[in-house]
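>>> Provided below for reference: sequence and predicted model.
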Amino acid sequence: MNDKKHGIGLFHAIKGIGSAFLSERNFRIHSIAAVFAIGAGFLLRINRLEWMILVVVIGLVLQAELLNTAAEKLIDYIKPEFHPVAGLVKDVAAGAVLIAALAAFAIGLLLFVPKLYDIFF
């Protein structure tokens, strides 16, 4: 395999993530929420299984945001004027992010609330 080509792919992937972070408010919000969740994991001393669950959920939310951004950018490029089907595609992609974010929130509650309860009560 050509190591140079793999490096280029990694560069473009990082560039895409950076672009989404700079241009997409919701990606920034979810990234900041991920940092807080990771911080809470350290403070509350979650176990290895809980870390695995947290990392997977964070990855899924950020991945959903990136795919949503990609879909929106592609649709805006292909069909800059409003079209009901283009709007529906954007809505469905946004719905996927919402489902991932709600699942992550529920998992966050399941992970952190019992630990907080033990500390305060």
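On my side now, so go ahead.
>>> going forward, measure contacts between C-alpha atoms and count neighbours the same way
Noted.
>>> identify the single longest helix in this protein, thanks.
When the chain is parsed with DSSP state H, its longest helix is helix 84-120.
>>> burial measure for His12, as a count.
For His12, the count of nearby residues is 12 (other Cα atoms under 10 Å).
>>> ok, and what's touching the host helix or strand of Phe42?
Here Phe42, judged by DSSP states H and E, is contained in helix 25-43. With contacts defined as Cα atoms under 8 Å, 6 or more residues apart in numbering, helix 25-43 is touched by Ala20, Phe21, Leu22, Trp51, Leu54, Ile58, Val61, Leu62, Glu65, Leu66, Gly108, Phe112.
>>> how about 6 Å then?
Under the contact criterion Cα atoms under 6 Å, 6 or more residues apart in numbering, helix 25-43 has outside partners Phe21, Glu65.
>>> and the next helix or strand past that helix?
Toward the C-terminus, helix 25-43 is succeeded by helix 48-78 as the next helix or strand (DSSP H and E).
>>> now do the buried residues in that following helix.
Neighbour counts over helix 48-78 (16 or more other Cα atoms under 10 Å) mark 50-51, 54, 57-69, 71-72, 75 as buried.
>>> comparison target, given below:
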Amino acid sequence: MASQPQRFRVLRQRAASFGHAFRGVRLALASELHLRFHAVATVAVVALGFYCRLERWEWALVALAVGAVWSAELLNTAVEAIVDLVSPQHHPLAGRAKDVAAGAVLVVALAALVVGLLIFGPRLWQLWARP
């Protein structure tokens, strides 16, 4: 069994890991225009979700879609940083890596859009179609 000081060290390391992760999100938000766009979109979607009084399962789908988009955007940012580090000059493979990472964000964002249309679309249509 682990000793008391060792357990506290492990807990501190875990807490530090969360701190590094939050710093990464903060740095990405400060440097990436697309991520700031996603942040604004997230706030709008959450507000619309409260307005439309989403069911729990709908919130789950919205949360998964938002989380997937944020994750893809953060991974894209990391790929771009690594590629810029290892290949400061233009190289076709570096460009391909960046394009593929950006394509992953596009695919996830389009899937999130479909989720949004399926969940919010009927409700918004009813609001606009009212006489």
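Great, that's in hand. Everything quoted here is computed from the prediction, not taken from an experiment.
>>> TM value for the aligned chains?
Scored against TM-score structural alignment, normalised by the length of structure 1, the superposed chains reach a TM-score of 0.97; 121 aligned residues with a Cα RMSD of 0.8 Å.
>>> one step back: and the longest helix of structure 1, how far from structure 2 on average?
By mean Cα distance after the TM-score superposition for structure 1, the fitted helix 84-120 of structure 1 averages 0.7 Å away from its aligned residues in structure 2.
>>> residues in structure 2 aligned with that helix?
Mapped onto structure 2 using TM-score structural alignment, helix 84-120 of structure 1 covers residues 92-128.
>>> work out the gap between that stretch and the centre of the chain.
How far stretch 92-128 of structure 2 lies from its chain's middle: 11 Å, per Cα atoms, centre = their mean, to the nearest Å.
>>> show me what the longest helix of structure 1 is packed against.
On a contact count with 3 or more Cα pairs under 6 Å, 6 or more residues apart in numbering; DSSP states H and E, helix 84-120 of structure 1 meets helix 48-78.
>>> show me what Gly18 of structure 1 lines up with in structure 2.
Per TM-score structural alignment, Gly18 of structure 1 is aligned with Arg26.
>>> please spell out which residues along the host helix or strand of that match are buried.
Following DSSP H and E, one finds Arg26 of structure 2 within helix 4-31. Neighbour-count burial for helix 4-31 of structure 2, counted by 16+ other Cα under 10 Å, picks out Ala28, Leu29.
>>> just stretch 83-98 of structure 2 next, same as before
For stretch 83-98 of structure 2, a neighbour-count test (16+ other Cα under 10 Å) marks Val83, Ala94, Lys98 as buried.
>>> closest one to Leu127 of structure 2 out of the residues you listed, please.
Lys98 (41.1 Å; Cα to Cα).
>>> how near is the closest residue to the closest one other than its chain neighbours to Leu110 of structure 2?
Nearest non-adjacent residue to Lys98 of structure 2, counting by Cα to Cα, 6 or more residues apart in numbering: Glu80, 5.9 Å away. Distance of Glu80 of structure 2 to Leu110 of structure 2, given as Cα to Cα, to the nearest Å: 21 Å.
>>> same thing with Pro5 of structure 2?
From Pro5 of structure 2 to Leu110 of structure 2 the distance is 48 Å (Cα to Cα).
>>> need the counterpart of Leu66 of structure 1 in structure 2.
The alignment partner of Leu66 of structure 1 in structure 2, by TM-score structural alignment, is Leu74.
>>> correction: Val55 of structure 1
In structure 2, Val55 of structure 1 lands on Ala63 (TM-score structural alignment).
>>> same thing with Phe42 of structure 1?
Using TM-score structural alignment, Phe42 of structure 1 sits opposite Phe50 in structure 2.
>>> what about its match, distance to Leu33 of structure 2?
For Phe50 of structure 2 relative to Leu33 of structure 2 (Cα to Cα), the value is 26 Å.
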